[in-house]
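Engineer: With the input below, show me the fold.
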Amino acid sequence: MHELDYMERVAYAYARALQSTDSTVWVNRRVPTDARIKWEQCNDMGCAPALFGVKDTSQISRAMVDRLAKDPRFVWMSVDRMAPHGRAIDPELVNPLTGRRMTGSTSGGPVNILRGIHDLAIGTDGGGSILGPAIATQLVGINGKGLGLVGGQPSRSTEGYPLTVGIGAISHTFALARDAIEVLLGRSLAKGSDGLRIALDEAAPRGALSALNQHFAKVEPFSKEGSFQRETGIKMLEALFEHNDVVVSYEGPVDVDAYCDSLAMGQHLDERGGKFLLRSANILNATAVAIPDEHPARGFVVMAPEGYQHACGAFTVAERLATQFSRTALFEDYFMHRTRVEHSGFFHLEV
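Structural biologist: Purely as a prediction, here's the structure:
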């Protein structure tokens, strides 16, 4: 990318951020200057700096944000909206992909990625609040809880489970989300072993089994039936972790056929909400990665027990799935590759 092209992209993203008062809480007025400085630093590295937003929550410390903002590869664009009271849907924000209420509670960040405002959203996950929004918008999501990336205050799930939120990233590519996690962690993630034992959801697309069988020693099927209920999901994931290094669940469509939200549905949550083991991963301190496929609001959730080596295994499996499965050309053209210039008002002049 040439410098003028990059700065044009930044200018349109900055203008869009200022307009998007429903999904952004604050916009960094230094973005044009910061982007130019970072371009000069990053150009020697052969890359264009990525724009990022941060969820509007005190669980993410300023020190952690500064760690990312000081890296030459990243420019801080915005503070992004959080669903009210951290709930599982955002009743005031629409998912640009599905037209349904946006999945929460990391709601504004993924919306801003699809709007072209930034490339990366830093968020928190208590009971699926990174993984759910990522899958709902067909983006990559990583919860770094198992690596020690955690919030500052204790919390509680809607069922009363005590927890500490995990901190992670959502992006349009696995590589960018992983880069952000490594910066936040202050450490690179190594490649996991080919001898990993993997539990694979029997509902996963056929290509997943062949893709994993080619690279890993043992892939065994399991059924996630009933795991939309968090108590069931926690017990299931605990049992799977006893005999497997990595668990891969296929989930969705998230918040399309029904909302998986306790306030909206009361005690009548069911599998139509599309959230299964993703609701339990953080409570078990897992490292978890959401990888989209071609189907809207569907994707894989790759989970591993707490610890660095386990996380490396999860990232290796997730990267393999990311190379095997991709979003549709229509999605890419509409949300990723479309022109950043969007005309509004009564008329525009073409020359």
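Engineer: alpha carbons only for contacts and neighbour counts from here, please
Structural biologist: Fine.
Engineer: Any idea how far stretch 35-46 is from the middle of the chain?
Structural biologist: 26 Å (C-alpha atoms, centre = their mean, to the nearest Å).
Engineer: List the buried residues for it?
Structural biologist: By 16 or more other C-alpha atoms under 10 Å, the buried positions in stretch 35-46 come out as 35-36, 38-39, 41-43.
Engineer: Could you list which of these belong to strands?
Structural biologist: Members of the buried residues of stretch 35-46 lying in strands (criterion: DSSP state E): none.
Engineer: Pick out the residue nearest the middle of the chain.
Structural biologist: Gly141 (2.2 Å; C-alpha atoms, centre = their mean).
Engineer: quick one: secondary structure of that one?
Structural biologist: Under DSSP: H, G, I helix; E, B strand; the rest coil, Gly141 falls in the strand class.
Engineer: I have a second one here; can you model it like the first so I can compare?
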Amino acid sequence: MANRIKRYAKKTFLALDNRYNSVKKVYPNSIDYISEENGFYLGVKEVRVIPESFITELNQLGYIYHTVDKASLSGRAIDLELINPLTGNYMTGSSSGTALNVFLGINDVGIGTDGGGSVLAPAICLNLYGFIHPRLGKKHQVNEELKVSTDGIPFSPSIGLISKELDHITKIMTKFFEISSLPNISIGIDNKALQEAAKLTENEYRSTLIGMDDKYTKDRRGLIVDLEHYLSTFDLVISKEGPVDLNGVGDSIYGHFSDFTKKKQNIANKGFIRVANMVGAITLTVPSSDLSVGYVLMTKKESVIPHFLIIGKLLSSGTDELVNRYFGDLSKYFELGI
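Structural biologist: This next block holds a predicted model:
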């Protein structure tokens, strides 16, 4: 058996083993569609809102439906049934299993849903790429799902993507959206990202530093006002966020009890990822070299998306070899059998 097919067989073995309890269902026959040249594995969050016809289109693009992924109960922002392998803390939700199955190498791409950070936050906490777009997969939906957040804000969830590789997100974006590039874009960037701003300037992007110091302590309504202002002022906004759910518990149910629990919620360092979907922003998260820290790129202009991909590569820290050594070699899971 060829090497690539062997590797994908081990992905299915790991899904069946379900070491981290992140898999609800496995389709072992997915291996039939994997060759030495083509085919990637796709995981799908266990929610009704993701249309089967959208999954079918991804299958036709070469992303083969491999697993149904566990989601946190009631869309909660943390998942008390799953553990983050990097931090040992409860896994960030609600697309918790979807992000985990990408991180573990079970799937190449995961499809989740994001209301108030449910794709973006799990991606950042595992140093993965995350992407949401208010129109992604929506042409397949008969009825738009409307929800209300725990803090009383109505929203419609976006469908989003999680991957270790920006190239997968690029391939899917270019399949579903005809994008023409907007030249000479203006960028508003977090003043905590001085080195990153310098890197953008070196590559001839016009960037302006913005003070975003209160993004972790403001409530969602205040963040929505701020982000709407930034997005009307700049073509692209970049916020450096995290470490997500490392030092605190970024969950509004936990945080509403007292000043102490609210403080613990705030130091979970979830900023504009809590409202990006609520304002209808097209958003890409790019992992940094710091644990559970990422760059959040937001725009309302599809013509800015090509710059997402360029800037994503500029900001990317590349593969973490130590993490890859511990979690990337699937053979290690089966040395003593299952």
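Engineer: so what corresponds to the residue nearest to the centre of the first structure in the second structure?
Structural biologist: Under the alignment (TM-score structural alignment), Gly141 of the first structure pairs with Gly130 in the second structure.
Engineer: give the contact list for its match.
Structural biologist: With contacts defined as C-alpha atoms under 8 Å, 6 or more residues apart in numbering, the neighbours of Gly130 of the second structure are 119-120, 123-124, 160-163, 283-286.
Engineer: and if we set it to 7 Å?
Structural biologist: Gly130 of the second structure sits next to 119-120, 123, 161-163, 284-285 when contact means C-alpha atoms under 7 Å, 6 or more residues apart in numbering.
Engineer: could I get the residues you listed as a markdown table with neighbour count, distance to Arg206 of the second structure and secondary structure?
Structural biologist: Putting these into a markdown table (neighbours: other C-alpha atoms under 10 Å; distance: C-alpha to C-alpha, whole Å; DSSP: H, G, I helix; E, B strand; the rest coil) gives the following:
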| residue | neighbour count | distance to Arg206 of the second structure | secondary structure |
| --- | --- | --- | --- |
| Val119 | 33 | 29 | coil |
| Leu120 | 38 | 25 | helix |
| Ala123 | 34 | 27 | helix |
| Leu161 | 28 | 28 | strand |
| Ile162 | 34 | 28 | strand |
| Ser163 | 26 | 28 | strand |
| Leu284 | 29 | 19 | strand |
| Thr285 | 31 | 20 | strand |
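Engineer: Tell me how many other residues crowd Leu263 of the first structure.
Structural biologist: Other residues near Leu263 of the first structure come to 12 when the count uses other C-alpha atoms under 10 Å.
Engineer: picking up where we left off before, if I look at the match of Gly141 of the first structure, how far off is Ala71 of the second structure?
Structural biologist: 16 Å (C-alpha to C-alpha, to the nearest Å).
Engineer: Measure how buried the closest residue to Thr328 of the first structure other than its chain neighbours is and give me the count.
Structural biologist: Excluding the flanking residues, the one nearest Thr328 of the first structure by C-alpha to C-alpha, 6 or more residues apart in numbering is Glu294, at 5.3 Å. Counted by other C-alpha under 10 Å, the residues lying close to Glu294 of the first structure total 15.
Engineer: hang on, Glu294 of the first structure is in a helix, isn't it?
Structural biologist: No. Counting by three-state DSSP, one finds Glu294 of the first structure to be coil, located in no helix.
Engineer: That one -> the second structure?
Structural biologist: Aligning on TM-score structural alignment places Glu294 of the first structure opposite Ser289 in the second structure.
Engineer: One more: Thr158 of the first structure?
Structural biologist: So Thr158 of the first structure corresponds to Thr150, using TM-score structural alignment.
Engineer: got it, and Ala175 of the first structure?
Structural biologist: Ala175 of the first structure maps onto Asp167 in the second structure, by TM-score structural alignment.
Engineer: Show me where the stretch 151-300 of the second structure has its strands.
Structural biologist: 154-155, 158-163, 186-190, 206-210, 236-241, 282-287, 294-299 (DSSP state E, counting those that start in this stretch).
Engineer: so where in the first structure does the fifth one end up aligned?
Structural biologist: Aligned by TM-score structural alignment, strand 236-241 of the second structure falls on residues 246-251 of the first structure.
Engineer: cool, the third one as well?
Structural biologist: Under TM-score structural alignment, the alignment places strand 186-190 of the second structure onto residues 197-201 of the first structure.
Engineer: what separates the residue nearest to Thr328 of the first structure from Leu176 of the first structure, distance-wise?
Structural biologist: 20 Å.
Engineer: Can you give me the neighbour number for Phe174 of the first structure?
Structural biologist: Neighbours of Phe174 of the first structure under the rule other C-alpha under 10 Å: 23.
Engineer: Identify the residues contacting it.
Structural biologist: Here Phe174 of the first structure is in contact with Val140 (criterion: C-alpha under 7 Å, 6+ apart).
Engineer: 10 Å - rerun?
Structural biologist: 139-142, 289-292, 315, 318-319, 322-323 (C-alpha atoms under 10 Å, 6 or more residues apart in numbering).
Engineer: gap between the spatially closest residue to the match of Thr158 of the first structure that is not a sequence neighbour and Glu144 of the second structure?
Structural biologist: Leaving aside its chain neighbours, Thr150 of the second structure sits nearest to Ser252 (6.8 Å; criterion: C-alpha to C-alpha, 6+ apart). Ser252 of the second structure sits 25 Å away from Glu144 of the second structure, going by C-alpha to C-alpha.
Engineer: higher neighbour count, these two?
Structural biologist: Neighbour count, other C-alpha under 10 Å: between Ser252 of the second structure and Glu144, Ser252 has more, with 18 against 11.
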